[in-house]
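Peer 1: I'll drop the sequence and a predicted model, then ask my questions.
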Amino acid sequence: MTDTVQTDLDARARELDRAHVFHSWSAQALIDPPVLAGGLGSTVWDHSGRRWLDFSSQLVNVNIGHQHPAVLAAIHAQVDELATVAPATAALARGEAARRIVDRAPAGFRKVFFTNGGADANENAIRMARLHTGRDKVISTYRSYHGNTGAAIVSTGDWRRIPNEYARGHVHVFGPYLYRSEFWATTLEEESERALRHLERVVQSEGAASIAAILLETVPGTAGILIPPPGYLAGVREICDRYGIVLILDEVMAGFGRTGRWFAFEGYDVVPDLITFAKGVNSGYVPVGGVIISDAIAADFDETVFPGGLTYSGHPLAAASIIGALDAMEAEGIVDNARRIGAEAIGPGLEELAERHELIGEVRGEGVFWALELVSDRDARTPLTAGAMGEIKKGLSARGLLPFVQDNRIHVVPPCVVTDDEVAQAMAIYDEVLGIAGRG
């Protein structure tokens, strides 16, 4: 195609989008979404060939990178064999996908319930916990995001919950976040201890016998990539055991390589009762999610009907994409790459930026899951304004980096396949834009 035709395709894509597409979480007249036409690895481009390093992984889900040939081949092969099948059937691809998932889960997890994404994974995990315990309430944190369906959005703690509070039985607590501690803590140990005390007092005050589940993101993602302090998740496990509460760990964003481990919780001395997943399990090539169910909870439904289901549960194209993705991630050491590059390139690079830029209040993260918290005053920890963050986002994009900007933070979340050279390019772009913002 000529350059003119390609530019016309960008214009046509934008025209159709603005005319007919209703975007999530947006005031429709105020947005100008970028056009993306292709991608490979950690890079994306529009029709006219303008390229960006994708340090957003889209919605922190393209862990294996764009257009990985093994995942594409698996999907193509399944299309030729059987493109769709009802969930009540036994399908080889679905069984193989489930086996690969449970092979990476802790001992005592042998069943997977497939969903269409992360929100309905959390929805069904809540349903299972309520049925298992005969209780109703679900405790989650204010700094969290669990999806945009009935119970999942009310479990969510941020502003998106408030216009959507239609589900019953949800209680929120503050989780640990030392940089902006709700507990007047000065050390990680104090933060962990006081957050656990707060949680247990809420359990007691709500009535432990009324609480079905505690639902937590292992590492809260959209809320700020909040690494749990030492002992916190193990302490939550102890509280759940003490009061007969189901522990659900939401690994939708943190799972399948994002933290440099197959599951984020592997680094925190905890095993949940239910594990929810989506995003990284197949890098979003086909919509899919699910619940990995502990044997004790799965046994409840051996002779009793589970009252939940989805037309596309375990869709064969989604299952094939999981097989292709997980096999490639294993064979190519992609999870190990995420761990290494976080420790050797991203983490040190961001710390160097923090030394040079007063705008950076804190650096936190692991693997390919990092956040820069930006402030206008380091001592007061005053969040950088929305206007300033908007200018930073524009500056990053203009210099060839597709960012993930949330509130007063830049989330540094490239694919797990990102290279050292790509990290170095990104660091140079962050450095330049933060320098300009700091002078402004």
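Peer 2: Nice, thanks for sending it over. Residues are numbered from 1 along each chain as shown.

Peer 1: drop to CA atoms for contacts and neighbour counts, all remaining ones
Peer 2: OK.

Peer 1: the spatially most central residue of the chain and residue 322, how far apart?
Peer 2: Centroid-nearest residue in the chain, with C-alpha atoms, centre = their mean: residue 253, separated by 1.8 Å. Note on residue 253: its distance to residue 322, by C-alpha to C-alpha, to the nearest Å, is 16 Å.

Peer 1: go on, residue 265?
Peer 2: 20 Å.

Peer 1: what about those two, which has more around it?
Peer 2: The neighbour comparison of residue 265 against residue 322 (other C-alpha atoms under 10 Å) goes to residue 322, with 30 against 24.

Peer 1: secondary structure element for residue 349, which one?
Peer 2: helix 347-356 (DSSP states H and E).

Peer 1: what do you get for residue 198?
Peer 2: Residue-wise, residue 198 maps onto helix 188-206 under DSSP H and E.

Peer 1: show the subsequent helix or strand relative to that helix.
Peer 2: Next element after helix 188-206 (DSSP H and E): strand 211-217.

Peer 1: list the contacts of residue 122.
Peer 2: For residue 122, the contacting residues are 146-147, 152, 250, 276, 291, by C-alpha atoms under 8 Å, 6 or more residues apart in numbering.

Peer 1: here's the one I want to compare it with:
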Amino acid sequence: MESQDMIDLCKKHTMYTWTAGENVEPIPVERAEGVYFYTPEGKRFLDFNSQLMSVNIGHSHPRVIEAMHQQLQQVAYVYPGTATAVRARVAKMLSELVPGDINTFFFTLSGAESNENAIKAARSYTGRFKILSRYRSYHGATNATMQLTGDPRRWANEPGSPGFIKVMDPRPYHYSFGESEEEQTARNLEYLEEVIMYEGPDTIAAMFVETITGTNGIQPPPKGYLKGLKALLEKYGILMVCDEVMCGFGRTGKMFGFEHYDVVPDIVTMAKGLTSSYAPLGAMGVSDAIAEHFKKNTFWGGLTYNSHCLALSAAEASIQVMLDEKLVENAARLESVMREEMDRLKERHPSFKEGRALGLFGMIDVQKNSVGERIAPFNGSHPAMTKLGQFFRDNGLFTFVRWGSFMCNPPLCITEEQLREGFAIIDRGMEITDAAFEG
């Protein structure tokens, strides 16, 4: 099928996410391999965002495709009440990979479903109802997870179910809890404890955090934050849930983001890199104490496709590829290259505000003046950012431009040469935002 036929039929008969159908300009994709994907006419794109920060091992890895083929020949689907070899193997594999006492897993089809079931598990286990989360967060697009989410996509989905309490991040969008990381941590946790007091500690089941804030800034937590947060929550019997949907499975240079911070949550949620998006699969991992509770008490959650054999085969092969090809180590090694490229851009471009990277989890913010004012307001846009996004697309770089920032999240199999190839396109593109810089 030619590109325009693809586009026309998809726009006529399907709905797209987070946009009006008339506004979407989909990229027609025929095939993908490694860090690149191609249109039917052969135009090549460097995938600088791993699609939705999810194709961690790269596209079309033959080992994953073969594993899925073999599973299809054996059994593709059986109902969730069965036991299968692939379910047993993947659960055991995860129990060995996830640190601490998280050894039991409930399989879903997405990060949103993983978080949805984590809400159920936390409420059932604690006997409490309220859930804390942060404003600069995204946890999914189901009914409950939209209310768990803090970012503006929540607004159109309100009013939602009750019981969700939002709090400020340790590094909010405008307000500052302090200059040093230690001060940000101390003041935010002091503020959070006061919120807990106001809400009633005995009413709060859990707090959900993206270990490293993803879509809303790719913001690693300040020093001591996660450890201090875990201690504060434990003081009041509140569970800590780490959403690792985006930052898990090697993205940050460690298998899981929370491994950077000397802490183990009570519940961890995952998806995306779990299968590198070769098939839909998510998981909720729970501590031994929570798992023991649900051995004696019903877990009131169920999904037709819970523990789907084909999806689990994709997870098993994808994780094994990640381990065998040392892709987590590659992400850790290339962090310094990404930071070096960001530093080079900052020297060259007055519109460059800030670059952040942990492993191959990166984002660049753009400014409109020397005061450091962002080029686009919160939940807003700027013509120069629209032009920048078009420049990236015209020059074969695929990434996400959002408000006054853009993302740098390539597959973990990327080479140093390919990474610098992407930044060379960014370098040329930022001449557009420089032209809009007001001095």
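Peer 2: Perfect, I can see it now. Because the structure is a prediction, the values reported are computed rather than measured.

Peer 1: quick one: map the residue nearest to the centre of structure 1 onto structure 2.
Peer 2: In structure 2, the residue matched to residue 253 of structure 1 (TM-score structural alignment) is residue 246.

Peer 1: then residue 199 of structure 1?
Peer 2: Match for residue 199 of structure 1 (TM-score structural alignment): residue 192.

Peer 1: need the nearest residue in space to its match, chain neighbours excluded.
Peer 2: Closest residue to residue 192 of structure 2 apart from its sequence neighbours, by C-alpha to C-alpha, 6 or more residues apart in numbering: residue 167 at 7.2 Å.

Peer 1: ok, now residue 378 of structure 1?
Peer 2: Spatial nearest neighbour of residue 378 of structure 1, excluding adjacent residues (C-alpha to C-alpha, 6+ apart): residue 361 at 5.6 Å.

Peer 1: the one you found pairs with which position in structure 2?
Peer 2: Checking TM-score structural alignment: residue 361 of structure 1 goes with residue 353.

Peer 1: ditto for residue 155 of structure 1
Peer 2: In structure 2, residue 155 of structure 1 lands on residue 148 (TM-score structural alignment).

Peer 1: can you name the residues that contact that match?
Peer 2: So residue 148 of structure 2 contacts 131-133, 138-139, 164, 208 (C-alpha under 8 Å, 6+ apart).

Peer 1: tally of neighbours for the aligned partner of residue 34 of structure 2 in structure 1?
Peer 2: Applying TM-score structural alignment, one finds that residue 34 of structure 2 aligns to residue 41 in structure 1. Neighbour count of residue 41 of structure 1, defined by other C-alpha under 10 Å: 21.

Peer 1: go on, residue 340 of structure 1?
Peer 2: 17.

Peer 1: let's verify it: helix, strand, or coil?
Peer 2: With DSSP: H, G, I helix; E, B strand; the rest coil as the basis, residue 340 of structure 1 sits in helix.

Peer 1: that one touches residue 366, doesn't it?
Peer 2: No - the criterion here is C-alpha atoms under 8 Å, and residue 340 of structure 1 misses it with residue 366 at 9.6 Å.

Peer 1: so what sits against both of these two?
Peer 2: Joint contacts of residue 340 of structure 1 and residue 366 (C-alpha under 8 Å, 6+ apart) are residue 260.

Peer 1: before we move on, back to that, how much space between the match of residue 199 of structure 1 and residue 209 of structure 2?
Peer 2: 13 Å.

Peer 1: looking at these two, which is more packed in?
Peer 2: residue 209 (24 against 20).

Peer 1: got the contact list for the equivalent of the more buried one over in structure 1?
Peer 2: Taking TM-score structural alignment, residue 209 of structure 2 has residue 216 as its aligned residue in structure 1. Neighbour list for residue 216 of structure 1: 140-141, 144, 248-250 [criterion: C-alpha under 8 Å, 6+ apart].

Peer 1: pull the most distant pair out of those.
Peer 2: The most widely separated members of the contacts of residue 216 of structure 1, counting by C-alpha to C-alpha, are 144 and 248 (13.4 Å).

Peer 1: am I right that residue 275 of structure 1 is in a strand?
Peer 2: Yes - residue state for residue 275 of structure 1 (three-state DSSP) corresponds to a strand.

Peer 1: what lines up against it once you look at structure 2?
Peer 2: Match for residue 275 of structure 1 (TM-score structural alignment): residue 268.

Peer 1: burial count for its match?
Peer 2: Other residues near residue 268 of structure 2 come to 30 when the count uses other C-alpha under 10 Å.

Peer 1: from memory it sits against residue 285, does it?
Peer 2: Yes - in this structure residue 268 of structure 2 lies within contact range of residue 285 using C-alpha under 8 Å: 5.1 Å.

Peer 1: so stretch 116-124 of structure 1 corresponds to what in structure 2?
Peer 2: Taking TM-score structural alignment, stretch 116-124 of structure 1 hits residues 109-117 over in structure 2.

Peer 1: all strands for the stretch 151-300 of structure 1, in order.
Peer 2: With strands called from DSSP state E, counting those that start in this stretch, the stretch 151-300 of structure 1 shows them at 170-173, 211-217, 246-250, 274-277, 289-294.

Peer 1: to residue 108 of structure 1, which of the ones you listed lies closest?
Peer 2: Here strand 289-294 is closest among the strands of the stretch 151-300 of structure 1 (C-alpha to C-alpha), at 5.8 Å.

Peer 1: the closest one vs structure 2, mean deviation?
Peer 2: When structure 2 is overlaid, strand 289-294 of structure 1 sits 0.6 Å from its aligned residues on average, using mean C-alpha distance after the TM-score superposition for structure 1.
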